[in-house]
Structure formats: structure tokens, C-alpha cells
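Q: Sequence plus predicted model, see below.
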Amino acid sequence: MKMEFTKMHALGNDYIVINEFDGEKVKEEEKSYFAKKICRRGFSVGADGVIFVQKPTSDEYDVRFRIFNSDGSEAEMCGNGIRCFSKYVYERIMKKNPLNVETKGGLRVSEMEIEGDEVKKIKVYMGVPKFKLKDIPMVVDGYSEDDEFLNGELELKNPYLPKVKLSVVNVGNPHAVIFVEDNGIDLDFVRKHLDVIGKEIEHHKAFPERINVHFVKVLNPNEIRIITWERGAGYTTACGTGTTASVIIAHKLGKTGNKVLAHLDGGDLEIEIKDDGVYMIGDAVIVYDAKLINIGW
């Protein structure tokens, strides 16, 4: 197998980008298995996921974004991934700004800050959040599919945190947001037990399609700090949709204002909530171009 690809990252969230705009490089039925193989660190290229750049399915979009996690599952959307994608498309495929992007989670619009021909920052319209349980999806006793779950309690089975207060929202993909101060824990506790607690919540029976999990500390009305456990990837240094979700929930619960700077292990993201929806602002980096000779294992 010989295939050209580009390695990119946004806040340390790293991706293998494959250009299928002019034709298929990986067969549709093999994409999941391919992602699982090529993302394995130490054995192959290694990444949090694989992004495919494709032609859109209708004229209302400029380009189609698809992303597969390191476990082979296809995600609806990815905030850090779409910034990498947008930079790649502008610099390598089409000089279109703003860019109307087709995702499994719906339309996303990327506006790019350009210097010369290089994309320096990307502002992404993340759409309008959904809170109803049917949109997550989430199934929990005592709640209907049209209810919201805000700072509700779930029972857990791990020995470190027997129950957790969390809120859920869909911003193109589903997220559970946990404020450490509402659960009597701190971020050091989260780091120590993330592999256990994050994984349990991701796979909790309340979430039939699993869920992304974020532990948030509110620093002040304009700043938060986040530790992320991503569905299908585990711990990551940052999550763009997760940051968006965290700010949306913090604002909805009255913990922050509508414009928030979020600190993640990989760096910072700006999120702004407006009347028409939510916007995410951050950068992305092209690390190298390469040719895959052998998937490695």
C-alpha cells in the first residue's frame, strides 16, 4: 500500500489527513479498519483519528468532512479536526473563505484568518446546540426523550466516584460535561482516575451510542480549564466540540458569560455564544507530508 497523507494537529489533537477530493484512496468498507490500524502509535503512523477530504454530496456545501477515531468508529463532528481540515482545504485544494463544510453533524462554516496564502486562525460556526435526550441520545429512568439533563445524577460502579453530576448536550456530536466543583473533586483527582472514570461514563448504559466526557473547572466567569476523555480515543490533549459543549453548559447553568477562554492540556480555545449559535476560534498546524509504504502491523 502506497498512499500520500498529511500529518496535522490542533492543540496536540493529531490527525492523518487523506485527500479524497478527486477520488477514493481507501475503500468505503475498509475505512474503519484502516483508521484503527494506521492510528496505532508505535506500530504505524499514530494519531487520534483519520480525516478524509471528499467532494460534498450536494451543492449547498463546498467540501465534505469525514473523521474516523482511532478505534475505527466514525464521528459526526470534531472541532479540532475541522480546523485542521479547513486549513488543509484552503491551502491545498480551494482558496474559498468562508468554507461551507458538510459533516455528519450538519453544516459547519469555517472563516479563516489569512496571511499570504497561509491560514493562521480558523473561526468555525458550530451550529445551534441540542439538549433533548433524544438528540444525545440518552436513556435514563424518570426522564422522557424531550427532557433535558442538566446537572443530573448518574450512578457509577467504579471505586473512586460512586455517582456523578453531569449535563449533556449535542453540538454535532454528544458530550457529557462534569463540573468538578459540583462533584466534590478536583482536576488532580480527575487526572489520577481518568482512565477508569472517563471510560465508565463513555460506555454508561445511559448512552447507547457512547459519549464524550469532559471535566471542567470554572476559574472565573470568563475562563475555564478542561480535561477530556474522547469517545473512541480516550484521553486527548484537547477537544474542540467538547470545549464548545463545556462553555455552552457553563453558560446555561450561569457559571460563565457568553465569551470564554478555555484552557486545555494542548493549549487554549476561544468560544463565543451568539444569538445564531456558537463559534469556536483556534489554530491548526501542518506538521509533515509523507507517503505510507506499509500500514505497519
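A: The structure has been received and is ready for your questions. Numbers count the residues shown, from 1 in each chain.
Q: switch to C-alpha atoms for all contacts and neighbour counts from now on
A: Noted.
Q: how far does the one helix or strand Glu153 maps to sit from the chain's center?
A: For Glu153, the element it lies in under DSSP states H and E is strand 152-155. Distance of strand 152-155 from its chain centroid, counting by C-alpha atoms, centre = their mean, to the nearest Å, is 23 Å.
Q: Can you point out the buried residues in the following helix or strand past it?
A: Per DSSP H and E, the first helix or strand lying C-terminal to strand 152-155 is strand 163-170. When neighbours are counted by 16 or more other C-alpha atoms under 10 Å, the buried residues of strand 163-170 are found to be 164-170.
Q: try stretch 177-195
A: Within stretch 177-195, the residues that qualify as buried are 177-180, 187, 190, 193-194, counting by 16+ other C-alpha under 10 Å.
Q: quick one: which two of those residues are the most distant?
A: Put simply, by C-alpha to C-alpha the two of the buried residues of stretch 177-195 set farthest apart are Val177 and His193, 16.5 Å from each other.
Q: what about stretch 19-35, how long is it end to end?
A: Here the two ends of stretch 19-35 are set 14 Å apart, with distance taken as C-alpha to C-alpha, to the nearest Å.
Q: Got another one to weigh against that:
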Amino acid sequence: MTRPFLKMNGLGNDFVVVDARQTGFSPTPDQVRAWGKRDGGVGFDQLISIESADGNDAFMRVWNSDGSTVETCGNALRCVTWVLDKDSPNSELTIDTLGGATTARMLETSASDGIASVDMGKPRLEWSHIPLSEEMNTERLELQVGPIDAPLYHTPVAVSMGNPHVVFFVDDITTVDVERTGSLIEHHPLFPEGVNVEFAQIIDRNTIRMRVWERGAGITKACGTGACATLVAAARRGLTDRHAHVIMDGGPLHILWRSDDHVIMTGPVALEFEGTLNG
């Protein structure tokens, strides 16, 4: 199989994007893993397929680099918006995902990059929506890492943005072992479908520094849904206002949790190169 692709990224969170609106695209997990390898493959955090969708501009399907399928990806939604905007007469696009439909628009665009804004919809805050394996207050989960009498991290917030997230607030993000702790929490029995793990340091009422361990991908430079979940978690705790810049390893996203409960994510996209998938 050969298939043209675009290599794109949103704040360094990188993707191989395949336009499958005219022809099917059903890679096996082994193919996804092979293409996703940084050494010997194309290399990516996620593989994205843009598919046709009745009543919407497109459907976005997402595979992690480990071959697993996930519900949605915020940074990828901005990249798909850039692709669709090139040949769409609509200023606002509707993109469906396994995590639900979203609307998006390009605020700035060029031949190789742009700024996109995506309405990620309403956060899901009930324990069964995350989902958790047992009923629990999602604003203060009974979960900790480390000794019982002196935990390293504890009492996180759980949020679903169409995919599951757990957010730990820390005093100094530079001291967090994201790989070790993130991989441990991703597979914790409390999260039957796994979970994306964010570590967040509050800088001020409108600025958050965040690092992320993505379910099925590991440490990534940025996570759009993770930035949304982090802002929602911080606002629920009263740590920030309902809008903030969430600064990740790859750079900042602006996140707004509007009064109508919708979360708006705004940030950059970039085209790196074009290529062809083989195998």
C-alpha cells in the first residue's frame, strides 16, 4: 500500500495526516507502529485519517504511535482544519470524531502554517463520563503517587474532553518525572480505558505551565485536549480564571471555558513536509 501524506504539527505534537475522503484507509496496528517509529519509520505521535462524513465536513480518525485508536486529538483537529480550509467554501467547519463533533475555523492561514480555533464542546465531568472504574468526586480524586503519609502527587482532577484526562497540580513542574509517573497512572485500575496524564504548575490567574504523558504515545511536546482539560481543572479548583495560556514544552495554547460551558482552543499549526506511506 502506498498513500500520500502530510507531516504536520501543532506546537511540536506531530502527525502524519492522510486524506482518505475519496478512498478508504484502514491500516493495521502493525503498520501504524512501523510508520510511527522515530528510527526507521516516518515518526509521529499520532496518525490521522480525514474521512468523509454525512452532514459534516469530515470525520477525523486518530491512531496513537503504539497502534491503538483513540477518540480525539485537539492539536490534530487544528491541523485537519488547515487541510479542510484549503478547499472548503465554509468559514466554519464541522469535524466529527469518535469523541464527538467539533466546529473549527482558521483565524490566519498560509501555504505552510496558520492559527486555528476549535470549539471542543463541553467538558464531561461526571465520573462515568471519564470513565472511572468507581464513583468518585472528579474534582478531587482519591488517588496518590508515593508514600501514604507523604505522597509525591495526590488528589488530581479528572476531566473528559471526548478522551480521558487526569490533572495533577504541582508546585514545581521541573521536578516531575513525567515518564515514570505518567506511565504508572496511565494504566491505573481507576481508569479502565487508560488516561492522559497532565502535570500543571499555576504561574498566575491566566498562565499555566503544563507537561503531558499521552495515553498510547508517551511524552509529547503538546496536547490540545490536555491543555483544555488542565484549564477546566484549574478553574474548577479556583486556581485560575476561565481563560488562560497553557504553556507546554512545544509552546502555548490559549484556552477559554466560555459561560455556555464550551471550551475554545486556539493555537498554531504547521506543515513540515509531504511524503508517501509504504507497506
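A: Everything's here; your move. Here the structure is a predicted model, which means the values were calculated and not measured.
Q: Any idea what the TM-score is?
A: Superposed pair, TM-score by TM-score structural alignment, normalised by the length of structure 2: 0.93. Supporting alignment: 277 aligned residues with a C-alpha RMSD of 2.0 Å.
Q: With secondary structure added, can I get the buried residues of stretch 177-195 of structure 1 in CSV?
A: Formatted as CSV, those follow (DSSP: H, G, I helix; E, B strand; the rest coil):
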residue, secondary structure
Val177, strand
Ile178, strand
Phe179, strand
Val180, helix
Leu187, helix
Val190, helix
His193, helix
Leu194, helix
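Q: Output those in TSV, with distance to Ser58 of structure 1 appended to each entry.
A: Output for the buried residues of stretch 177-195 of structure 1, formatted as TSV (distance: C-alpha to C-alpha, whole Å):
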residue	distance to Ser58 of structure 1
Val177	34
Ile178	38
Phe179	40
Val180	43
Leu187	44
Val190	43
His193	45
Leu194	41
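Q: What residue in structure 2 is paired with Val278 of structure 1?
A: Aligned counterpart of Val278 of structure 1 in structure 2: Val263 (TM-score structural alignment).
Q: what's the neighbour count on its match?
A: Val263 of structure 2 is flanked by 24 other residues according to other C-alpha atoms under 10 Å.
Q: Now do the contacts for it.
A: The neighbours of Val263 of structure 2, taking C-alpha atoms under 8 Å, 6 or more residues apart in numbering as the test, are 119-123, 228, 255-257.
Q: Most neighbours of all these, which one?
A: Greatest neighbour count in those, by other C-alpha under 10 Å, goes to Cys228: 28 neighbours.
Q: secondary structure class for that one?
A: helix.
Q: need the contact list for it.
A: So Cys228 of structure 2 contacts 161, 255, 263-265 (C-alpha under 8 Å, 6+ apart).
Q: Thr102 of structure 2 matches what in structure 1?
A: So Thr102 of structure 2 corresponds to Arg108, using TM-score structural alignment.
Q: mind checking how far stretch 42-53 of structure 2 is from the chain centre?
A: From the chain centre to the centre of stretch 42-53 of structure 2 is a distance of 13 Å (C-alpha atoms, centre = their mean).
Q: Please point out which parts of it sit buried.
A: Those would be 42-52, for stretch 42-53 of structure 2 by 16+ other C-alpha under 10 Å.
Q: Next, the distance between the ends of it.
A: Stretch 42-53 of structure 2 has an end-to-end distance of 28 Å (criterion: C-alpha to C-alpha).
Q: Does Glu200 of structure 1 belong to a helix, a strand or coil?
A: Secondary structure, three-state DSSP: Glu200 of structure 1 is helix.
Q: Can you find the partner of it in structure 2?
A: Using TM-score structural alignment, Glu200 of structure 1 pairs with Leu184 in structure 2.
Q: how near is that match to Gly194 of structure 2?
A: 10 Å.
Q: Run a quick neighbour tally on the nearest residue in space to Lys274 of structure 1 that is not next to it in sequence.
A: With sequence-adjacent residues excluded and distances taken as C-alpha to C-alpha, 6 or more residues apart in numbering, Lys274 of structure 1 is closest to Asn258, at 7.4 Å. Using other C-alpha under 10 Å, Asn258 of structure 1 is surrounded by 18 other residues.
Q: So what does Asn258 of structure 1 match up with in structure 2?
A: Residue pairing (TM-score structural alignment): Asn258 of structure 1 is matched to Arg242 of structure 2.
Q: mind listing what that match touches?
A: So Arg242 of structure 2 contacts 231-232, 235, 256-258 (C-alpha under 8 Å, 6+ apart).
Q: mind listing which of those are in helices?
A: 231-232, 235 (DSSP state H).
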